[in-house]
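Visitor: requesting a structural model of the entry that follows:
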Amino acid sequence: MEGYDLLVVGSANADLVIGVQRRPAAGETVLGSDLVTHPGGKGGNQAVAAARLGARTALLARIGDDAHGRLLLDTQRAAGVDTVGVLVGGAPTGVALITVDPSGDNSIVVSPGANARLTPGDIHAASALLAAATVVSLQLEIPLETVAATVRAVGPGTRVVLNPSPPALLPSDVLAACDPLVANEHEARYLLADHPASEDADPAAWATALLARGSRSVVITLGAAGALVADRRGHVHIPSEPVDAVDTTGAGDAFTGALAWRLGVGDDLESAVRFAVRVGAVAVTRPGAQQSFPTAAEVTAPGE
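Guide: All right, here's what the predicted structure looks like:
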């Protein structure tokens, strides 16, 4: 089997998107735009983001034998992702219900569907795919036991990147494998709910506490403010250039896919995050998730 810069193990969803003037309060109904269907899911998004940048990428996921599943397969292949690890059947394709307000902020509810049927047995059956990858990237839209099985199956030469979204408490050996753990403010505070750092306003405090809990390195994403990179040697803030945000859907996945790819081709963590911040900044200036992801030429700074 050919080698991959990146293997993404995770979810593949159909994103059902509605634009709203404001998100409804509890018990309230608001009118929205026409419904638009896009390919999505954190795993699918990360794979497309990396492949569009030029990464040798494969996806290990499960989809339904339905129209949404065929849409996802077609878009993965069009982006250059190897779909040899995409399993079909067992349940309908997962769906994400997304509302986007005029500022570009979104709210998302996910119905996992086939994603919930990706099992540790599927991971064990894909051992050759895991062995062929320099970096394995994971999220938590698939069962936690499957995430843990993946981490335990990777070889010592494979780097693990994990985005704990939606947040869940991680087994100690999974947290210890993260290099880096990529979390936003909400996710970091969730993982530190029983720690005093969860009440701190300083992202560096969250990163320090997560390192103390075992993660090899930590990246805290800060939206328009960029990201914080931390490891045992210290931390550094990577700012983002100001942009006019249109839609933040998928921007975090674009960031993580770009980061994981750059680690897979040999960048150090800080350099990889600097590149990923630029990718995320471009993605928020365009509507949708996968269709907003840039090519390498669109994010390469002069002289690079």
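Visitor: please count neighbours and contacts with C-alpha atoms only from this point.
Guide: Will do.
Visitor: residue contacts, Ala79?
Guide: Val48, Ala51, Arg52 (Cα atoms under 8 Å, 6 or more residues apart in numbering).
Visitor: so which of those wins on neighbours?
Guide: The member of these surrounded by the most neighbours (other Cα atoms under 10 Å) is Val48, with 34 neighbours in all.
Visitor: correct me if wrong: that residue contacts Gln290.
Guide: Yes - under the criterion of Cα atoms under 8 Å, Val48 makes contact with Gln290 at 6.7 Å.
Visitor: turn the contacts of Ala79 into JSON lines, including secondary structure.
Guide: Shown next, in JSON lines, are these (DSSP: H, G, I helix; E, B strand; the rest coil):
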{"residue": "Val48", "secondary structure": "helix"}
{"residue": "Ala51", "secondary structure": "helix"}
{"residue": "Arg52", "secondary structure": "helix"}
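Visitor: before we compare anything, build this one as well:
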Amino acid sequence: MSANVVVIGSLNMDLVTRAPRLPLGGETLIGHSFATVPGGKGANQAVAAARLGAAVAMVGCVGNDAYGAQLRDALLAERIDCRAVSTVEGSSGVALIVVDDNSQNAIVIVAGANGALTSAVVDRFDDVLQAADVVICQLEVPDATVGHALKRARALGKTVILNPAPAGRALPPDWYAAIDYLIPNESEAATLSGLPVDSLESAERAASHLIGLGAGKVLITLGAQGLLFASGTGFEHFPAPKVKAVDTTAAGDTFVGGFAAALARGESEAQAIRYGQVAAALSVTRAGAQPSIPTRSEVKAFKSS
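Guide: All right, here's what the predicted structure looks like:
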């Protein structure tokens, strides 16, 4: 299978409970429901790109447990090329997610098999990267692997996207030159830039700082406030489509996958941003991570309504 989008990253089983609100320290709450849902930022972005029109390959690791088989099967059901999804000894990655009645969430991630995605594993599947037009990375696998993958994709002349999530610290300085599109949310942009991001103006300052570090272009997702696009020549604000949010769990991943899919089929940056925004808006109207991600036909129907 030839893939025009390759995602290098995490696969997690999401253990999701819904509760009236997020618990306080030491507090026990009675929840509304519980479900196990395939997730992980890498796998979510792969599913999003596939449903939104791209031919997709996934590079990652799962454990030799029941979750690992389920995670692989979920990708195969989306016609995602999984020959670079390796099975390793031990448990698969998991994410413990609480979603409150206001659709906000709190997440704890245990890496499991995602920690086994090394640079050597990526190199074993170099032919997969060579077949790509767009390569996407995130930060739920080892940093050394992410840096290696970014630089290899750049060396191959691919369009390189980094979604720096979860961002607990600044990125290594030598990563930036390999990144065409850096796509953080507000808190991630603040962490990476060391500047507060709480308004459109402050987002512009943070984006300028990140471009100064060497990133090609920066897209800061601002939730209900839309998105700020920054390049070396200026800024553009893209307002968010208006919807009623139910669960924001995979909104960022859906945007990244939709944006990448649109770029891979030759759409302009502005078209790709708007496409990803509509896909993300549809995703927040549904519960769950991968189950919430819309298809290309659903995005088309929303845009024409």
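Visitor: host element of Asp148 of structure 1?
Guide: One correction, residue 148 of structure 1 is Ala, not Asp. Taking DSSP states H and E as the criterion, Ala148 of structure 1 maps to helix 144-153.
Visitor: ok, and what's touching that helix?
Guide: Outside helix 144-153 of structure 1, the residues within contact range by Cα under 8 Å, 6+ apart are 118-120, 123-124, 127, 130, 138-140, 160, 171, 174, 177.
Visitor: can you rerun that using 7 Å?
Guide: Contacts of helix 144-153 of structure 1 with the rest of the structure, by Cα atoms under 7 Å, 6 or more residues apart in numbering, involve Leu118, Thr119, Pro120, Ile123, Leu138, Val174.
Visitor: that helix vs structure 2, mean deviation?
Guide: With mean Cα distance after the TM-score superposition for structure 1, helix 144-153 of structure 1 departs from structure 2 by a mean of 0.8 Å once superposed.
Visitor: can you pull out the helices in the stretch 151-300 of structure 2?
Guide: 186-193, 200-212, 251-264, 269-283, 296-304 (DSSP state H, counting those that start in this stretch).
Visitor: ok, and the most crowded of the contacts of helix 144-153 of structure 1?
Guide: Going through those with other Cα under 10 Å as the criterion, the one with the most neighbours is Leu138, at 28 neighbours.
Visitor: which one is that one nearest to, not counting chain neighbours?
Guide: Taking Cα to Cα, 6 or more residues apart in numbering, and ignoring the residues beside it in sequence, Leu138 of structure 1 has Leu162 as its nearest neighbour in space, at 4.8 Å.
Visitor: my read is that that neighbour contacts Leu181, right?
Guide: Yes - proximity of Leu162 of structure 1 to Leu181 meets the contact threshold set by Cα atoms under 7 Å, at 5.1 Å.
Visitor: what is in contact with the two at once?
Guide: Going by Cα under 7 Å, 6+ apart, no residue sits against Leu162 of structure 1 while also sitting against Leu181.
Visitor: can you map out the strands along the stretch 51-200 of structure 1?
Guide: Listed in chain order, the strands found in the stretch 51-200 of structure 1 under DSSP state E, counting those that start in this stretch are 57-63, 82-88, 94-100, 106-111, 133-138, 159-162, 178-183.
Visitor: what's the closest non-adjacent residue to Gly252 of structure 1?
Guide: Of all residues not flanking Gly252 of structure 1 in the chain, Gly280 sits nearest, at 6.7 Å (Cα to Cα, 6+ apart).
Visitor: quick one: that neighbour from Ala133 of structure 1, how far?
Guide: Gly280 of structure 1 is 24 Å from Ala133 of structure 1, where distance means Cα to Cα, to the nearest Å.
Visitor: more neighbours, the two?
Guide: Legend: neighbour count by other Cα under 10 Å for Gly280 of structure 1 and Ala133, higher for Gly280 (29 against 25).
Visitor: contacting residues for the more buried one?
Guide: When contacts are taken as Cα under 7 Å, 6+ apart, Gly280 of structure 1 is in contact with Ala251, Gly252, Ala254, Phe255.
Visitor: nearest to Ser240 of structure 1 among those residues?
Guide: Distances from Ser240 of structure 1 to the contacts of Gly280 of structure 1, taken as Cα to Cα, are shortest for Phe255 (11.8 Å).
Visitor: how many neighbours does the closest one have?
Guide: Using other Cα under 10 Å, the number of residues around Phe255 of structure 1 comes to 27.
Visitor: repeat that for the one 10 residues further on.
Guide: Taking other Cα under 10 Å as the neighbour definition, Val265 of structure 1 ends up with a count of 16.
Visitor: just Glu28 of structure 1 next, same as before
Guide: Applying the criterion other Cα under 10 Å, we find 7 residues in the vicinity of Glu28 of structure 1.
Visitor: next one: Ala206 of structure 2
Guide: Ala206 of structure 2 is surrounded by 25 other residues when neighbours are defined as other Cα under 10 Å.
Visitor: that one contacts Ser193, correct?
Guide: Yes - contact criterion Cα under 7 Å: Ala206 of structure 2 and Ser193 qualify, at 5.6 Å.
Visitor: mutual contacts of the two, please.
Guide: By Cα under 7 Å, 6+ apart, no residue touches both Ala206 of structure 2 and Ser193.
Visitor: picking up where we left off before, now do the helix holding Ala148 of structure 1: distance to the chain's middle.
Guide: Helix 144-153 of structure 1 has its C-alpha centroid displaced from the chain centroid by 16 Å (Cα atoms, centre = their mean, to the nearest Å).
Visitor: same question, stretch 180-192 of structure 2
Guide: Relative to the centre of its chain, stretch 180-192 of structure 2 is centred 12 Å away, using Cα atoms, centre = their mean.
Visitor: want to throw the strands of the stretch 51-200 of structure 1 into CSV with distance to Thr300 of structure 1?
Guide: Formatted as CSV, the entries for the strands of the stretch 51-200 of structure 1 read as follows, by distance: least, Cα to Cα, whole Å:
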stretch, distance to Thr300 of structure 1
strand 57-63, 20
strand 82-88, 25
strand 94-100, 29
strand 106-111, 27
strand 133-138, 22
strand 159-162, 23
strand 178-183, 22
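Visitor: tell me which of those is the most buried.
Guide: Mean neighbour count (mean count of other Cα atoms under 10 Å) peaks for strand 57-63 among the strands of the stretch 51-200 of structure 1, with a mean of 29.
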